[in-house]
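Student: predicted model, plus sequence, below.
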Amino acid sequence: MLEIEKIHHVAVICADYERSKQFYCHTLGFKLVAEYYRADRQSWKADLAINGDYQIELFSFPQPPARPTQPEACGLRHLAFRVQDLDFSVTQLTAAGVKYEAVRVDPYTGKRFTFFNDPDGLPLELYEERA
């Protein structure tokens, strides 16, 4: 068996690189760690981190195909972020003009969560786990 320690990063392809970079950095609070233009692929790549931990690779490609369905397309269903205070987090989403689903409670853990979308419709989740 492999000895995997943790998830290193999640790669996200976006349709509008600047719009998505703004969303992930300014709306969600990721820090831009590195940014590269790959001329041979006409593609931007950004490395984004939360609390100093590298989390997301944000890619742009010319005319990427749209996600076929949401959220049950084969492949990544959604990307979840742990938060300490879900009420504060949804207040911040509201202030940024981001629409989110009604807060629900996980029937298995009793923890609260909500879903919302990035600018390309990728389903994202905020999952509350208080310390």
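Tutor: Cool, the structure landed. Numbering: from 1, shown residues only.

Student: alpha carbons only for contacts and neighbour counts from here, please
Tutor: OK.

Student: hang on, Ala102 is in a strand, isn't it?
Tutor: No. Assessed by DSSP: H, G, I helix; E, B strand; the rest coil, Ala102 does not belong to a strand; its assignment is coil.

Student: how about the contacts made by it?
Tutor: Contacts here follow C-alpha atoms under 8 Å, 6 or more residues apart in numbering; on that basis Ala102 touches 114-115.

Student: how much space between it and Phe115?
Tutor: Note on Ala102: its distance to Phe115, by C-alpha to C-alpha, to the nearest Å, is 8 Å.

Student: in stretch 59-69, what's buried?
Tutor: Buried positions in stretch 59-69, judged by neighbour count with 16 or more other C-alpha atoms under 10 Å: 59-61.

Student: ok, residues contacting that stretch?
Tutor: 11-17, 41-46, 73, 121-122.

Student: what of stretch 22-30?
Tutor: The contact list for stretch 22-30, computed with C-alpha under 8 Å, 6+ apart, reads 31-32, 48-50, 93, 96, 118-119.

Student: JSON lines for those, including secondary structure?
Tutor: What follows is the contacts of stretch 22-30, written out as JSON lines (three-state DSSP):
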{"residue": "Lys31", "secondary structure": "strand"}
{"residue": "Leu32", "secondary structure": "strand"}
{"residue": "Leu48", "secondary structure": "strand"}
{"residue": "Ala49", "secondary structure": "strand"}
{"residue": "Ile50", "secondary structure": "strand"}
{"residue": "Leu93", "secondary structure": "helix"}
{"residue": "Ala96", "secondary structure": "coil"}
{"residue": "Asp118", "secondary structure": "coil"}
{"residue": "Pro119", "secondary structure": "coil"}
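
Student: take the one below as the second:
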Amino acid sequence: MMKFCWTTLRVSDFDKSLRFYRDLIGLPVAECSSHGGASIAMLGPEDGPKIELLYEADAPLQGQGDGISLGFEVGDLSYATKKMADHGYPLRRGPISPHPHIRFSFFSDPDGYEVQLVENLN
């Protein structure tokens, strides 16, 4: 069996993306480095899968994010939605409640990657 380790997101503004995932989403920074025109941050719990933010000065982004959606569980979807909007990330769609025990909403990160915030209503 394989163990999932990380997902790499190529980003256009390293600091803005780092603030989004660290400060708004709440992922801890496990590792951060810069070298040779590249900046890399690994975010996520120590013993769990990570999101790798990758900025490369000499490799401009083109059409990334199509079909990618990252899901994060939140304790209070209404609060999280307001926090996202207050920081300039408006609701894209939702909230959606496919059954009585869950609801979720969609946002875009600084590079247009879809971010899904999920509240379990158990």
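Tutor: In hand now; what should we look at? All values derive from a computational prediction rather than experimental measurement.

Student: superposing both, give me the TM-score.
Tutor: With the length set by TM-score structural alignment, normalised by the length of structure 2, the two chains reach a TM-score of 0.80; 120 aligned residues with a C-alpha RMSD of 2.4 Å.

Student: follow-up on the earlier one: closest one to Leu79 of structure 1 out of the contacts of stretch 22-30 of structure 1, please.
Tutor: Using C-alpha to C-alpha, Asp118 comes nearest to Leu79 of structure 1 of these, at 10.3 Å.

Student: still on that earlier bit, which of the contacts of stretch 59-69 of structure 1 count as buried?
Tutor: Taking 16+ other C-alpha under 10 Å as the criterion, what is buried in those is 12-17, 44-46, 122.

Student: which position in structure 1 pairs with Arg22 of structure 2?
Tutor: Taking TM-score structural alignment, Arg22 of structure 2 has Cys25 as its aligned residue in structure 1.

Student: helix, strand or coil for its match?
Tutor: The assignment at Cys25 of structure 1 comes out as helix when based on three-state DSSP.

Student: looking at the contacts of stretch 59-69 of structure 1, which is nearest Ser89 of structure 1?
Tutor: Leu122 (18.3 Å).

Student: if I read this right, the closest one contacts Ala80, doesn't it?
Tutor: No. Counting by C-alpha atoms under 8 Å, Leu122 of structure 1 stays clear of Ala80, with 11.0 Å between them.

Student: before we move on, the earlier item: most neighbours of all the contacts of stretch 22-30 of structure 1, which one?
Tutor: Highest neighbour count within the contacts of stretch 22-30 of structure 1: Leu48, with 24 neighbours (other C-alpha atoms under 10 Å).

Student: what's the match for Tyr54 of structure 2 in structure 1?
Tutor: Not quite, residue 54 of structure 2 is Leu, not Tyr. When structure 1 is aligned by TM-score structural alignment, Leu54 of structure 2 is paired with Phe59.

Student: how about Gly63 of structure 2?
Tutor: Aligned counterpart of Gly63 of structure 2 in structure 1: Arg67 (TM-score structural alignment).

Student: one more: Leu91 of structure 2?
Tutor: Using TM-score structural alignment, the partner of Leu91 of structure 2 in structure 1 is Tyr100.

Student: isn't its match up against Phe115?
Tutor: Yes. At 5.7 Å, Tyr100 of structure 1 counts as touching Phe115 under the criterion of C-alpha under 8 Å.

Student: neighbours of the residue lying closest to Leu122 of structure 1 once chain neighbours are set aside, how many?
Tutor: Closest residue in space to Leu122 of structure 1, ignoring its immediate chain neighbours: His78 at 6.9 Å, by C-alpha to C-alpha, 6 or more residues apart in numbering. Counted with other C-alpha under 10 Å, residues neighbouring His78 of structure 1 total 16.

Student: try Glu128 of structure 1
Tutor: Look at Glu128 of structure 1: counted by other C-alpha under 10 Å, it has 20 neighbours.
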